[in-house]
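**Student:** Next input, structure requested:
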Amino acid sequence: MAMAGETVLAAYDLGVSYGSEPVLRGIDLELRAGAAPIGVIGPSGAGKTTLVNALRGLVKPETGRIAFQGKPLPGKLARKDKNRFAGSVRHVSQNGNPLRDPRLTVQSYLTTALKEARRAGRTHPTTVESLLNFVALNASYGGRTIMTLSGGERQRVALARALATRPDVLLLDEPLTAIDPSLRAEVLRRLGTLASDLGISVLVVSHDLEAVERLCDTVHILADGQFIASGPLREVLIKGRHPVIVDLREAAPLTAQRLR
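**Tutor:** Predicted coordinates for the structure are as follows:
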């Protein structure tokens, strides 16, 4: 496990292009062990998922670099370091994690994740029941097959799987969109408590301003491939004058009104 305050995953002057089209430029972001969750919000096409994929080592920077515990990504990690990276940095997407066999039971799915944690050297006493409890699902879900779950239940099981390694970093890309809003608040509360208790650094990439504001002390507004504003959501959303921020504010009038 990373030491409190240690920079686990970072982007420095990150630039990414697809062909001749720049997607990200000049992005600086540090995820430190034990630090408060960080949010990234912005319109569709702003580069949010590309940023997550770059942090996962799936996209090669054109300029700048991604670093994991001070070592560059992607392609520069030894096998042992890659295993450590897989256990230390976990990802949950909007659709949950893809499955080769959706007929797997939740019990099998999460048991496999706990075995992966042991292979990554992150052994701990967590059980399948504990993982389900983290995401507000009762133990009876262990016998369900993944294919019988609702979209919101799949998202919560995917989050439970990501937590199986007790990671240093959670990269959450629209992870709770299918969950009922009243239950989403409870899952966010539990996630925030767990992240604080275990020293997990969380990056939340989302359109859901309420979720980001509830979980994150600091947010970055991403537009045209760069951070155009950073700070508490209350400040950047209400005081911002950039057209993208105005659009975000107008698209969520109730949130904007509450934050005034």
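
**Student:** Please make it C-alpha for all contacts and neighbour counts, starting now.
**Tutor:** Will do.

**Student:** following the helix or strand hosting residue 183, which helix or strand shows up next?
**Tutor:** Applying DSSP states H and E as the criterion places residue 183 in helix 181-198. Following helix 181-198 in sequence order, the next helix or strand is strand 201-205 (DSSP H and E).

**Student:** Now do that next one: distance to the chain's middle.
**Tutor:** 4 Å (C-alpha atoms, centre = their mean, to the nearest Å).

**Student:** what's the answer for stretch 160-180, then?
**Tutor:** 6 Å.

**Student:** Sort out which residues of the helix holding residue 183 are buried, please.
**Tutor:** 184, 185, 187, 188, 189, 190, 191, 192, 195, 196 (16 or more other C-alpha atoms under 10 Å).

**Student:** relative to strand 201-205, how tilted is it?
**Tutor:** Angle between the axes of helix 181-198 and strand 201-205 is 150 degrees (criterion: axes from the mean of the first three to the mean of the last three C-alpha atoms, to 10 degrees).

**Student:** who does helix 181-198 touch, helix- and strand-wise?
**Tutor:** helix 128-134, helix 209-215 (3 or more C-alpha pairs under 8 Å, 6 or more residues apart in numbering; DSSP states H and E).

**Student:** one more to line up against the first:
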Amino acid sequence: MDALEVEDLVMHFGPVRAVDGITLRIREGTVVALVGESGSGKSTVGRCIVRLLEPTGGTVRLAGADITRLDRRRLRPHRRNVSIVFQDPAGSLDPRLSVGDIVGEPLRLQKKARKEVPEKVAEALRRVGLRPEVAHRAPHELSGGQRQRVSIARALISEPRLLVADEPTSALDVSVQAAVLNLLADLQRDLGFACLFITHDLSAVEYLADEVAVMYLGQLVEQGPRRRIFGSPAHPYTQALLSAAPVPDPAEQRARRPVLLGDDLPSAIDPPPGCRFHTRCPVAVETCRTVVPEPRTIGEGGHQVACHLVNDDGTGPDVRLTQGVAR
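**Tutor:** Predicted coordinates:
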């Protein structure tokens, strides 16, 4: 069964077309990474899924239930099925509350018995590697890594079926990023929740994700199993992203020549016609400039791509052979 089904999701802010037709599914117990440049619309997708934003169009289903247009009262029973961890723990934790009140707030909103809350809070803190005594402290007394662990404890205390992790390590020191990633991986394996992992860190994606969805200027350009995406990327944008990702071998890293796309991400107010990537694509042809490519399945394993130049068997141009120079 799918924990999440997103069909043709659209989110416009006035003239800004932040998300423009996203279709995405996450199976129970799996991790799907949503990747792309800053400004591509990744976080907006996450906020629509948890209904912090009401989508302009499309459908969001949690465990089969359509939550897209539910008002606050009707949405409440479904809130326990989805939680979110934000990028900046300092900004997402109420400084006026103690850690215990922050972590236990979802239970109180769900009308859990008051006497049960302290024990469940202590259990949630232990699960994320914090001592139960931390419940009596304020968020500002904790380090960045500890605050993010508190955020994860709060998100998981209601045992959601889906966790949206919106760049959960990007605001942390490098020294603690790996620890938080390991914690998320362990919790996902032990608790079995589905996860939408929003990030631009491809090394974290390779470590954590089962499947990958690549987003560019409000649309998905490629999605499929992690091994297929990293081993045989089909879309020129995905190839360019992977070429720029650092590798742990210094000699290999020095030998690499990342694809230089040039120019900035086009404006979401007036996106290019045809394929939105054609203005930066080293191999674009006239069709790319005028015709919108439809997503289609290539090869095996549910690998999908939206590119005119990719064949049904997955073969096509490799922009990494342009030696780092884009037209």
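
**Student:** what ranges do the helices span in the stretch 151-300 of the second structure?
**Tutor:** In the stretch 151-300 of the second structure, the helices defined using DSSP state H, counting those that start in this stretch lie at 174-191, 202-208, 226-231, 236-244, 250-255, 286-290.

**Student:** Including distance to residue 76 of the second structure, could those go into TSV?
**Tutor:** Below are the helices of the stretch 151-300 of the second structure laid out as TSV (distance: least, C-alpha to C-alpha, whole Å):
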stretch	distance to residue 76 of the second structure
helix 174-191	22
helix 202-208	30
helix 226-231	34
helix 236-244	38
helix 250-255	49
helix 286-290	44
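
**Student:** For residue 1 of the second structure, which of those helices is the nearest?
**Tutor:** helix 174-191 (16.5 Å; C-alpha to C-alpha).

**Student:** ok, average deviation of that closest one from the first structure?
**Tutor:** Taken against the first structure, helix 174-191 of the second structure registers an average deviation of 3.3 Å after superposition, with mean C-alpha distance after the TM-score superposition for the first structure.

**Student:** which element is residue 46 of the second structure on?
**Tutor:** helix 42-49.

**Student:** What is the corresponding segment of the first structure for that helix?
**Tutor:** Helix 42-49 of the second structure corresponds to residues 48-55 in the first structure, going by TM-score structural alignment.

**Student:** what does that stretch contact?
**Tutor:** Defining contact as C-alpha atoms under 8 Å, 6 or more residues apart in numbering, one finds that stretch 48-55 of the first structure is touched by 9-11, 23-24, 40-42, 59-61, 66, 171, 173, 205, 222.

**Student:** now that stretch, how far from the centre of its chain.
**Tutor:** 10 Å.

**Student:** how far does whichever helix or strand comes after the helix holding residue 46 of the second structure sit from the chain's center?
**Tutor:** Using DSSP H and E, the helix or strand that follows helix 42-49 of the second structure in sequence is strand 57-62. Strand 57-62 of the second structure sits 16 Å away from the centroid of its parent chain (C-alpha atoms, centre = their mean).

**Student:** thinking again about what came up before, just the buried ones from the contacts of stretch 48-55 of the first structure, in ChimeraX syntax?
**Tutor:** A single ChimeraX command suffices to select whichever of the contacts of stretch 48-55 of the first structure are buried according to 16+ other C-alpha under 10 Å:
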select :9,10,11,23,24,40,41,42,59,60,61,66,171,173,205,222
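
**Student:** Quickly name whichever of the contacts of stretch 48-55 of the first structure is closest to residue 246 of the first structure.
**Tutor:** residue 42 (11.3 Å).

**Student:** dump the residue contacts of the closest one.
**Tutor:** 48, 206, 207, 221, 222, 223, 244, 248.

**Student:** mind listing the strands in the stretch 1-150 of the second structure by residue range?
**Tutor:** Taking DSSP state E, counting those that start in this stretch to define them, one finds strands in the stretch 1-150 of the second structure at 2-13, 16-27, 31-35, 57-62, 65-66, 82-85.
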